[in-house]
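**Q** Let's see this in three dimensions:
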Amino acid sequence: MHASPLTVRPFQRHDVTDMLRLMRGLAIFEGYIDKFGVTEADLVEHGLGETPRFGVLIAELCGRTVGIAVHYVIPWTYDLKPTLVLKELFVEETARSSGAGAALIAALKRYAARIGAPRINWTVLASNDAAKRFYRREGGSHDAIWEPWTMPVEDVPGGCEG
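**A** Below you'll find the model as predicted:
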């Protein structure tokens, strides 16, 4: 029996260059590359340091890194259980029909179950119908109750100035 050409595993220091390449690919795809500021040093410091701020699953196809699932955990919410948040899921275009995305989602589900998280939350670019179809096939659904909102934080004065 030979090994599958598709594997998923947690990222390690030697993955940082490929991870940054894929994150930049997502930034180009979603149209924010001009604001993209992540460096390899940032990934090492914040993802592989003593207290990582995020985790990453790496999808490899025949030994080549083709996909990432960047995630973090909200330690507890209304039900006193953690929520796993999928921040970025990206599979390079040449590997989109390889099963890498589904394998990343399956690995995320296993991780969520292992940490006791009853749910995985994420956002989808409104115009990305292909992603919406993919997530539905994987068991996801649009949250009809909650809407995503955002608020820029600009020079907010601090203290009790009067």
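
**Q** contacts, neighbours, all on C-alpha from now
**A** Will do.

**Q** what's the one helix or strand Ala113 maps to packed up against?
**A** Per DSSP states H and E, Ala113 falls inside helix 100-115. Applying 3 or more Cα pairs under 8 Å, 6 or more residues apart in numbering; DSSP states H and E, we find helix 100-115 packed against strand 6-10, strand 55-61, strand 64-74, strand 83-91.

**Q** for comparison, sequence B:
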Amino acid sequence: LKYLRSLKEYKIFSGNQMVSINDLFTGIHHFKLLKGIPDECKKLFSYLLLRKISNFLKSKESISINPTDHEKFRILVFIDEAQFLLESKAKKIVEKITAEDRKFGLSLILASQSIGNFDEKILKNISTKLLMFPGTQREVGKYKKIFGVSETLFKTLNRKEGYYIFDNQYPIKRVEL
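**A** Sure thing, here's the model as predicted:
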């Protein structure tokens, strides 16, 4: 309850433009949680927004078996610095979304500096993975352990290069951004 009061105090829900849940499914919306707002308030806002999107999608029918691209993707949610959410109680909603909400049209992109920020439960439910240049030998070891990918492959990467794994299919594809 104290965090709900804090959300009001920091005026997260104020501004010139209101966005309803229906509005989220048309156009592009960017929610930038500004500095100066306590982390717990940011996590609560993120959790509430993700839960609202998830519940709204579940009130719709699930996606048909052979959908068109337009039917398949109802909403794309991009979470940068995902470790921020994954180290809190909000992790549960991310786990739930990755496990259940694709069939309702939610596409989720989680970005983080380290693969170690994602637990096995989340990774097994994400069909597409982009493993970028590992900054440390420790990260290379995590790639090998989690994905069974040879350390040699990652040692040959340059910055802005990585490997793409689609639907857990191998061989993986080398990519350059």
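
**Q** where does the TM-score land?
**A** Put the two chains on top of each other and the TM-score (TM-score structural alignment, normalised by the length of structure 1) is 0.31; 80 aligned residues with a Cα RMSD of 4.5 Å.

**Q** Output the helices and strands packed on helix 100-115 of structure 1 in CSV; the columns should cover mean neighbour count.
**A** Output for these, formatted as CSV (neighbours: other Cα atoms under 10 Å):
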stretch, mean neighbour count
strand 6-10, 16
strand 55-61, 22
strand 64-74, 21
strand 83-91, 20
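
**Q** Pipe those into JSON lines and attach distance to Thr17 of structure 1 per row.
**A** Output for those, formatted as JSON lines (distance: least, Cα to Cα, whole Å):
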{"stretch": "strand 6-10", "distance to Thr17 of structure 1": "15"}
{"stretch": "strand 55-61", "distance to Thr17 of structure 1": "12"}
{"stretch": "strand 64-74", "distance to Thr17 of structure 1": "10"}
{"stretch": "strand 83-91", "distance to Thr17 of structure 1": "15"}
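
**Q** For Leu48 of structure 1, which of the ones you listed is the nearest?
**A** Nearest to Leu48 of structure 1, of all these, is strand 55-61, at 8.4 Å by Cα to Cα.

**Q** what does that closest one contact?
**A** Contacts with strand 55-61 of structure 1, where a contact means Cα atoms under 8 Å, 6 or more residues apart in numbering, come from 5-11, 19, 47, 65-72, 95, 100, 103-104, 107-108.

**Q** Please repeat the previous calculation with a cut-off of 7 Å.
**A** With Cα atoms under 7 Å, 6 or more residues apart in numbering as the test, strand 55-61 of structure 1 has contacts from 5-11, 47, 65-72, 100, 104.

**Q** Just the buried residues of the helix holding Ala113 of structure 1, please?
**A** Buried residues in helix 100-115 of structure 1, defined by neighbour count with 16 or more other Cα atoms under 10 Å: 100-105, 107-109, 112.

**Q** quick one: that helix to strand 6-10, angle?
**A** Here helix 100-115 of structure 1 runs at an angle of 40 degrees relative to strand 6-10 (axes from the mean of the first three to the mean of the last three Cα atoms, to 10 degrees).

**Q** Could you quantify the relative orientation of helix 100-115 of structure 1 and strand 83-91 as an angle?
**A** Angle, helix 100-115 of structure 1 to strand 83-91, by the same axes, to 10 degrees: 160 degrees.

**Q** downstream neighbour of helix 100-115 of structure 1 in the secondary structure list?
**A** strand 120-121.

**Q** Who are the packing partners of that following strand?
**A** Applying 3 or more Cα pairs under 7 Å, 6 or more residues apart in numbering; DSSP states H and E, one finds that strand 120-121 of structure 1 contacts strand 83-91.

**Q** helices and strands around the strand it packs on, which ones?
**A** Strand 83-91 of structure 1 packs on strand 64-74, helix 100-115, strand 120-121, going by 3+ Cα pairs under 7 Å, 6+ apart.
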